[in-house]
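In: The following block contains a protein sequence and its predicted model.
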Amino acid sequence: MSATGNPPIVVAVDGSETAAAAALWAAGEAARRHAALLVFTAYGLEDASFGGKVYPPSDWLAVREAAADQLLRQTRTTLEAAVPGLEITTEAGDRAPVPALLAVSERARILVTGEPVGAIAGLFSGSPDVDLAAKAHCPVVVVRGSESVDGPVVVGTDGSPLSEAAIGWAFEEASIRNARLVALYTWHDGDSAGLFQDGNVAFQGESLQDSCRRLLAQRLAGWPEKYPDVQVERRVDHDKPRDRLLEVSRTAQLVVVGSRGRGGFTGLVLGSTSQALLHHAACPVMVVRTEKEN
């Protein structure tokens, strides 16, 4: 959670309505953090490297660059009116969007994108939110659904050390928003074998529900003392994590999860629960990578 100075919040824009909503969300986040906002767009080819054998026509590239500059000017004007006094800079990259955003994430506090809907104005293809959340050098927020202004920040944890980073970010977000924090631990019948991995110990005579409560308490230990202003609600539910997190997202400001949970397959770039939230949650979703993945 440590950072040098106060890195900017970075938001990716492409001229779409979803990206415009993400820019407004990012501006609010930057204002709360007293940080600068960097509005970023990329206009390069998705499947070609300018340093390789494939080169786009120079006139085509010039048109794309001019359109990117115009988009950045318009977005900056809109955000300056919406959040007066916010320090806003803009930047356009000539690389493909995902590689460009991964590079800029190295100097970002948080990377914010809109909800991808098909190919957004030619900027995104495939599942860029999944690629970014799995590989970015900072937490990634996908702005989707509607933010419940008075709702809680929700963090999903599986009791493993992999959720530690997400818990820390969730406390920080709840603190800067003056919101309560819901720490949600869910378990289902097929998951009991994995509860006592990662050094967790089962106690004789302890019910599975009590084991889950204990593991959640262990994972939260120390954070309430670091953020005494945050009211914490601990919730343990018998359900699939995906289903319960999607449900609570309907009344939350923000849902925070780790990029991968306990028992994830090594070959997956992002855990199934995180992917489901990125595509179906009813509020913005923050995905936090663990230090082991960085």
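Out: Okay, I see it.
In: going forward, measure contacts and count neighbours with C-alpha atoms only.
Out: Noted.
In: And for stretch 112-130, what's in contact with it?
Out: Applying C-alpha atoms under 8 Å, 6 or more residues apart in numbering, the contact partners of stretch 112-130 are 9-16, 18-23, 26, 42-43, 97-98, 140-144, 269-270, 275, 278-279.
In: swap in stretch 212-228?
Out: 157-161, 164, 167-168, 171-172, 175, 185, 187, 195, 200, 230, 232, 234, 236.
In: if we can go back for a sec, from the contacts of stretch 112-130, which land in strands?
Out: Ile9, Val10, Val11, Ala12, Ala42, Val140, Val141, Val142, Val143 (DSSP state E).
In: can you put the residues you listed in JSON lines and add distance to Pro241 and neighbour count?
Out: Formatted as JSON lines, these follow (distance: C-alpha to C-alpha, whole Å; neighbours: other C-alpha atoms under 10 Å):
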{"residue": "Ile9", "distance to Pro241": "29", "neighbour count": "25"}
{"residue": "Val10", "distance to Pro241": "29", "neighbour count": "29"}
{"residue": "Val11", "distance to Pro241": "28", "neighbour count": "30"}
{"residue": "Ala12", "distance to Pro241": "29", "neighbour count": "24"}
{"residue": "Ala42", "distance to Pro241": "35", "neighbour count": "25"}
{"residue": "Val140", "distance to Pro241": "20", "neighbour count": "29"}
{"residue": "Val141", "distance to Pro241": "19", "neighbour count": "28"}
{"residue": "Val142", "distance to Pro241": "19", "neighbour count": "29"}
{"residue": "Val143", "distance to Pro241": "20", "neighbour count": "29"}
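In: Columns distance to Gln253 on top of these, output as a markdown table?
Out: Output for the ones in strands among the contacts of stretch 112-130, formatted as a markdown table (distance: C-alpha to C-alpha, whole Å):
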| residue | distance to Gln253 |
| --- | --- |
| Ile9 | 18 |
| Val10 | 19 |
| Val11 | 18 |
| Ala12 | 20 |
| Ala42 | 29 |
| Val140 | 15 |
| Val141 | 12 |
| Val142 | 13 |
| Val143 | 11 |
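In: another one to put next to it:
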Amino acid sequence: MSNPPVIAAVDGSDHSLRALEWARTAALSRGTGLLVAHVLPDVSQLYAGRRSSLHDPNEPARFADPVGDYVRGVLEAAPELPPEVRYEALEGSVPEALRVIAAEAAPMMLVMGSRGRGGFATLLLGSNSRAVATTATCPVVVVPHADRDAPGGAPADGAPADGAPADGAPGTYSHGADPHGTAPPAAGASAGRVVLGLHAAETPEDVLLFAFAEAAARGTTVQVVSAYAVPPGPTLIVDSPFQVIPPEALADDGDAVPAEREMLRAQTERLAPLRSRYPQVPVEQAAVPGDAAGRLVDASRSAALVVVGRHHPRRRSLLMGSVANAVLQHAHGPVAVVPALHPDEDS
């Protein structure tokens, strides 16, 4: 494939077929190829090893791969396919096999379901999904199973999810907005915005680039959510809505919380290069008191995609960051976990 492909990891389960459909549409919107990867079950891997070791020409060259045949049939029934579709059967453990093919293919992203065929029904996130999102060298999009869909789906007529500011509502800080603060509708906009979890001082540039590129491909808005610390006090209101500052409030002290003003200023400075690179992408900025992960989970109810960084680029730990882990566990829609692809560069 000439351009970086989108990889869809499948195992024949309903969860993986949801991920396959998401990957198909992502490849179409990006104008790139689709690589469908399936890790063979143990019995097929044992047969392949036996045939190779015995060098028996009487054994059939191709062993049964019902998942591969089934997925090919699903794709053939799709209304539209990317310019190039390839299927790859892999051997080894699921996390390691997917990590290797991601390193070799250098894909735009790897898409997989939140639970595989062998997952317990009560698990929010399968072990393979967690392992791949933690170690892959490319962005990993985890598509949740149907049980985690927001009740009733995305709000109708563009209404916001609980806790998320409406487009053009008072207090919404939007880039590319009209004098009344309403962002112009994008041509062919997809359902839901791309929500970016941003720590202005720490989030790697690769995370921002991925979010803006995905919004540009979908013709939708990027909503940037950053959290600031709130000291406990007698008047603290738990689970209050987003507190968002309009542009005019940034010019003077006003009645706004100083931490919010400072957070939005930091956001604006960090986002300036992305706005120049993607002038067609409307941007909304939100400063959130306290819990970033909880607000991102709330926003996932109506978002097309939530984008988070995997961990701080200067921390060499193999553990996933707490925000990324919490959002993966509880989000109601697809989540992209983006590593620092250029860890030696300053964020």
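Out: That came through, no problem. Being a predicted model, the structure only gives us computed values, none of them experimental.
In: Contact partners for Arg45 of the second structure?
Out: Actually, residue 45 of the second structure is Gln rather than Arg. Glu91, Gly92.
In: Just the element for it, please.
Out: helix 42-54 (DSSP states H and E).
In: What is the corresponding segment of the second structure for stretch 10-24 of the first structure?
Out: Under TM-score structural alignment, the alignment places stretch 10-24 of the first structure onto residues 7-21 of the second structure.
In: From the opening residue of the matching stretch to its closing one, how far?
Out: 12 Å (C-alpha to C-alpha, to the nearest Å).
In: Next: stretch 111-126 of the second structure.
Out: 14 Å.
In: And stretch 239-252 of the first structure, by the same measure?
Out: Where stretch 239-252 of the first structure begins and where it ends lie 18 Å apart, using C-alpha to C-alpha.
In: how about that stretch, aligned to which bit of the second structure?
Out: Going by TM-score structural alignment, stretch 239-252 of the first structure sits over residues 290-303 in the second structure.
In: from the contacts of stretch 212-228 of the first structure, which ones fall inside strands?
Out: Reading strands off the contacts of stretch 212-228 of the first structure with DSSP E, I get Thr157, Tyr185, Trp187, Val232, Arg234, Val236.
In: How about the contacts made by the closest residue to the fourth one other than its chain neighbours?
Out: Spatial nearest neighbour of Val232 of the first structure, excluding adjacent residues (C-alpha to C-alpha, 6 or more residues apart in numbering): Leu181 at 4.8 Å. In this structure, Leu181 of the first structure makes contact with Pro152, Val153, Val154, Val155, Ala170, Phe171, Ala174, Val230, Gln231, Val232, Glu233, judged by C-alpha under 8 Å, 6+ apart.
In: Map Leu181 of the first structure onto the second structure.
Out: Aligned counterpart of Leu181 of the first structure in the second structure: Val222 (TM-score structural alignment).
In: before we move on, what about Pro224 of the first structure?
Out: By TM-score structural alignment, Pro224 of the first structure lines up with Arg275.
In: The helix or strand that contains that match vs the first structure - mean distance after superposition?
Out: If you go by DSSP H and E, Arg275 of the second structure is part of helix 258-277. Superposing on the first structure and averaging over aligned pairs (mean C-alpha distance after the TM-score superposition for the first structure), helix 258-277 of the second structure comes out at 1.3 Å.
In: Now that helix: buried residues?
Out: Ala259, Glu260, Arg261, Met263, Leu264, Gln267, Arg270, Leu271, Leu274, Arg275 (16 or more other C-alpha atoms under 10 Å).
In: try stretch 17-32 of the first structure
Out: 18-31.
In: Mind checking what secondary structure Glu88 of the second structure has?
Out: strand (DSSP: H, G, I helix; E, B strand; the rest coil).
In: Could I get the contacting residues of it?
Out: Leu35, Val36, Ala37, His38.
In: and it, how far is that from Ile7 of the second structure?
Out: 10 Å.
In: same deal with Leu28 of the second structure?
Out: 13 Å.
In: State whether Val287 of the first structure and Ala133 are indeed in contact, as I suppose.
Out: Yes - using C-alpha atoms under 8 Å, Val287 of the first structure is in contact with Ala133, at 6.0 Å.
In: Show me which of these two is the more surrounded one.
Out: Val287 (30 against 27; other C-alpha atoms under 10 Å).
In: Just the buried residues of the contacts of stretch 212-228 of the first structure.
Out: Buried among those (16+ other C-alpha under 10 Å): 157-160, 164, 167-168, 171-172, 175, 185, 187, 195, 230, 232.
In: biggest separation within those residues, which pair?
Out: Taking C-alpha to C-alpha as the measure, these span a maximum distance of 29.4 Å, between Ser175 and Leu195.
In: By how much does the helix or strand harbouring Thr113 of the first structure deviate from the second structure on average?
Out: Using DSSP H and E, Thr113 of the first structure maps to strand 110-114. For strand 110-114 of the first structure, the mean deviation from the second structure after alignment is 0.5 Å (mean C-alpha distance after the TM-score superposition for the first structure).
In: So what does Arg289 of the first structure match up with in the second structure?
Out: Correspondence of Arg289 of the first structure to the second structure, assessed by TM-score structural alignment: Pro339.
In: residues contacting the closest residue to that match other than its chain neighbours?
Out: The shortest distance from Pro339 of the second structure to any non-neighbouring residue, by C-alpha to C-alpha, 6+ apart, is to Arg310 (5.1 Å). Residues near Arg310 of the second structure by C-alpha under 8 Å, 6+ apart: Thr134, Met320, Gly321, Ala324, Val337, Val338, Pro339, Ala340.
In: Show only the entries of those residues found in helices.
Out: Of the contacts of Arg310 of the second structure, the ones assigned to helices by DSSP state H are Thr134, Ala324.
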